[in-house]
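Sequence first, then the predicted structure:
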Amino acid sequence: MRKTRWQTYYDRQEGALAGARERNERNAFPDRIALFFGDETGISNGAGWRLQGAIEDEAAALRLQSFEETVFCMGRHGGIGMNDDDALVFPRKFGAEALRGGWRHWSQKAISGMPDLLRAHGEGDQLRADAELIEKWLEADRTLSDEKAALIRGDVAPLILPSWE
């Protein structure tokens, strides 16, 4: 994703109103498909972001997604309500004692040694829908054993780094 322009509050309000109009149109005409326009640089989401993904090929090397693949991602992630600035995010803020006061880009520090971010109820659960993780980390009754929890308490990398498979 690349930010192509910042929007004013007025732009954001107009975008919200347009979203409501689109929602009404989808309800009135459910057989109409969404149209996406883009090129090899990606597809605009209409909120100042240009999306162009990369995907692994058969040899596990990254290649740019085709227009069709990018449209699939736009269709899936383009209208999610749980995002920041109309972009799908994995937000994580650390305490003031962390590198750069807790704010940094992923490229500024390896993910190893990063503790699990606990939710308000005291549990970490940001990746709860990943089938591979469920199989690898959870017991048959879908609970996290104390031993597995201890493995990720001080280093969340084993949990969130993808396996080769």
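Yep, it's here. A quick note: this is a predicted structure, and the numbers were derived from the prediction, not measured.

going forward, measure contacts between C-alpha atoms and count neighbours the same way
Noted.

report the longest helix in the protein, please.
Looking across the chain with DSSP state H, the single longest helix is helix 9-28.

try this one side by side with the last:
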Amino acid sequence: MAAGNCLFGTVDSWLIWNLTGGKNGGIHITDVSNASRTMLMNIDTLKWDPVLINFFGIPNSVLPAIKSSSEVYGYIAKGSLRGLPVSGCLGDQQSALVGQQCLSMGQAKATYGTGCFLLYNTGNFPVHSSKGLLTTVAYKLGPKVPPVYALEGSVAVAGAALNWLRDNLNILPSFGEAQIHVPDL
């Protein structure tokens, strides 16, 4: 880091940096939804928290710029898509919230896969849970609009538990029969 040739970011910032040129002028950015999940961003100011980055010894210069979830960040630098704008970025579960059209306060979605993730849209103000849910930035659809926040609960082994019941205990012959066997468990 001392040599100034190091960048820190999440998968989205790496993808955008590479799409927009990488070492040859790539743009080092992330959006508020991904930045909020690093636990280094202040979700009230939408900026890197100076107390936290100083505590961890992370120079601000290695962090990506924090942008909204929807704006033109740069342009694809190479290949057949060269010149197309890179103009949207959302975290994993936050994109599911938008994709399932939970755009109003009070709407929620649950995504079930290896894990199960519930996001509840809390509107333009962060709500802090006393029940162990994570307060996160859901999205910010443009640089001049307020962010939308969410509460998130997750279970890491939802789908994996079904695999375990099927593969280790032989209780479920197939996932299709899970609904039939639930009353028996």
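Cool, the structure landed. Just so it is clear, the model here is predicted, and its values are computed rather than measured.

care to give me the TM-score?
Remark: TM-score between the superposed chains equals 0.26 [TM-score structural alignment, normalised by the length of structure 1]; 82 aligned residues with a CA RMSD of 5.8 Å.

coming back round to it: could you identify the helix or strand that succeeds the longest helix of structure 1?
Using DSSP states H and E, the helix or strand that follows helix 9-28 of structure 1 towards the C-terminus is strand 38-39.

Can you name the residues in contact with that following strand?
Applying CA atoms under 8 Å, 6 or more residues apart in numbering, the contact partners of strand 38-39 of structure 1 are 44, 67.

can you pull the contacts of the nearest residue to Leu118 of structure 2 once chain neighbours are set aside?
Nearest residue to Leu118 of structure 2, sequence neighbours excluded (CA to CA, 6 or more residues apart in numbering): Ala110, at 4.3 Å. By CA under 8 Å, 6+ apart, Ala110 of structure 2 lies in contact with 116-119.

Swap in 10 Å and give it another go.
Contacts for Ala110 of structure 2 (CA atoms under 10 Å, 6 or more residues apart in numbering) come out as 93, 96-97, 100, 116-120, 152-154.

Those, buried ones only, as a PyMOL selection?
To isolate in PyMOL the members of those that are buried, counting by 16 or more other CA atoms under 10 Å, one can use:
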select buried, resi 93+96+97+116+117+118+119+120+152+153+154
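
Next step: the contacts of Ala110 of structure 2 restricted to helices.
Per DSSP H, those map to helices at 93, 96-97.

Serialize the residues you listed to CSV and add fields for distance to Tyr75 of structure 2.
Converted to CSV, these look like this (distance: CA to CA, whole Å):
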residue, distance to Tyr75 of structure 2
Gln93, 25
Ala96, 25
Leu97, 26
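
which one of those residues is nearest Asp167 of structure 2?
Within the set of those, Gln93 lies nearest Asp167 of structure 2; the separation is 27.7 Å, counting by CA to CA.

Surely the closest one is in contact with Leu151?
No: using CA atoms under 10 Å, Gln93 of structure 2 makes no contact with Leu151, being 11.2 Å away.

Spit out the residues that contact these two alike.
118-119, 138.

wait, which of those is closest to Leu162 of structure 2?
The closest of the shared contacts of Gln93 and Leu151 of structure 2, once distances to Leu162 of structure 2 are taken by CA to CA, is Leu118, at 18.3 Å.

OK, contacts around that closest one?
Counting by CA under 10 Å, 6+ apart, Leu118 of structure 2 has contacts 93, 97, 108-112, 133, 150-155.
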